[in-house]
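Trainee: what follows is a predicted structure for the sequence shown.
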Amino acid sequence: MKIKLQLKPDTIIALDRLLEMLWDLPVSLDKRENVYKSIGYDLAEKFSSKAKSIIKKANLFETKTKAISLKYHEAWALEIIINELLEHFPDKNEYRKSLLTSLSNNLNQKLA
C-alpha cells in the first residue's frame, strides 16, 4: 500500500533539515523508538537526495510540486517522527514549522 504526496520544494527542504536531526539522536533501549529511527534513516536519505536535486536546480520561482510515493509504514513513521522532533527540537523558523505541521496533518488524513 502506497501513500502519494505532492510536496512543494520548500516542504522537502524543511523536511530534509528536520530529518538530519535523527543522525544526532543517541541509541535507545526502547524498541519502538529504534524502529522509528530505522525507518527515519531511510527516509532521511530519500529526502536528502530529493533536497539536493532541488537545490542544484535552484529556481527562485519554482512552485511545481514534486510527487513522492511512500510505503504505508514509511508514511506512518514519518508522521510520528515529524511530531516528535518538532516537540523536542522546536524550529525557530515559523515558516518551516508551519510547512512541517501541515505535512504531518496531511499524512494523518491519508493514513486514516
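Mentor: Sure thing, it's come through.

Trainee: going by C-alpha atoms from here, please, whenever you check contacts or count neighbours.
Mentor: Noted.

Trainee: helix, strand or coil for the residue sitting furthest away from the middle of the chain?
Mentor: Of all residues in the chain, residue 29 sits farthest from the chain's C-alpha centroid, using Cα atoms, centre = their mean; the distance is 23.7 Å. Residue 29 falls in the coil class when you classify it by DSSP: H, G, I helix; E, B strand; the rest coil.

Trainee: and it, how close does it get to residue 93?
Mentor: Remark: distance between residue 29 and residue 93 (Cα to Cα, to the nearest Å) = 32 Å.

Trainee: put this next to the first one:
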Amino acid sequence: MQKVKFELKNDELSVINQIIENRINQQSLPTPETKLVESIIYELADKMLKKFITERMNVKAFKISLKYHQAYALHFILRDFQQVESKNPYINMVVLKIANQIHEQL
C-alpha cells in the first residue's frame, strides 16, 4: 500500500490535531465523500495523537507517514477547513503548507 510522507513540527501537529478534533465534533452533510472521511477520521485522529505524544519533546521537524486513505482524509479535512478559514494567519499557513505537501503525493 502506498504511503504518504511529510514533515511536521510539534506546533503544526498541534494545529492539525485541533482541526481533526473540531471535525469530529462537527455535523456535516452526508455525502459519499464526507461519509468516507468520517469512517477514517478516528483512525487518523488516533495516529496523530500518538505521534504528538511521542514527539512532544522534539524541537526539530519530524517525518510522519500515513496510509494513502488516511492522507486523503486529512487532505480533505484541511481543504474543507480552508473554506472556513481561520482568523489566525499562522493556522492558515500551516493548513496550506501541509495540504500542499500531501497533495503532491496523492
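Mentor: Arrived safely. These numbers were taken from a predicted model, which means no experiment stands behind them.

Trainee: TM-score of the superposed pair?
Mentor: Comparing the two superposed chains by TM-score structural alignment, normalised by the length of the second structure, the resulting TM-score equals 0.84, with 105 aligned residues with a Cα RMSD of 1.9 Å.

Trainee: off-centre distance for stretch 50-64 of the first structure?
Mentor: 17 Å (Cα atoms, centre = their mean, to the nearest Å).

Trainee: which of the residues in it are buried?
Mentor: 50-51, 54 (16 or more other Cα atoms under 10 Å).

Trainee: which residue lines up with residue 66 of the first structure in the second structure?
Mentor: For residue 66 of the first structure, the equivalent position in the second structure is taken to be residue 62, counting by TM-score structural alignment.

Trainee: host element of residue 78 of the second structure?
Mentor: helix 68-84 (DSSP states H and E).

Trainee: contacts for stretch 23-31 of the second structure?
Mentor: Where contact means Cα atoms under 8 Å, 6 or more residues apart in numbering, the residues beyond stretch 23-31 of the second structure that reach it are 34, 38, 41-42, 77.

Trainee: that older thread, and the next helix or strand past the helix holding residue 78 of the second structure?
Mentor: In the C-terminal direction from helix 68-84 of the second structure (assignment by DSSP H and E), the next one is helix 89-103.

Trainee: what range does that next one cover in the first structure?
Mentor: The aligned range for helix 89-103 of the second structure in the first structure is 94-108, by TM-score structural alignment.

Trainee: return the set of buried residues in that stretch.
Mentor: Judged by neighbour count (16+ other Cα under 10 Å), stretch 94-108 of the first structure contains these buried residues: 96-97, 99-101, 103-104, 107.

Trainee: post-alignment, it versus the second structure, mean distance?
Mentor: Between stretch 94-108 of the first structure and the corresponding residues of the second structure, superposition yields a mean separation of 0.8 Å, by mean Cα distance after the TM-score superposition for the first structure.

Trainee: cool, stretch 38-51 of the first structure as well?
Mentor: Comparison of stretch 38-51 of the first structure with the second structure after fitting gives an average deviation of 1.9 Å (mean Cα distance after the TM-score superposition for the first structure).

Trainee: list the buried residues for that stretch?
Mentor: Of the residues in stretch 38-51 of the first structure, 39-41, 43-44, 47-48, 50-51 count as buried by neighbour count, 16+ other Cα under 10 Å.
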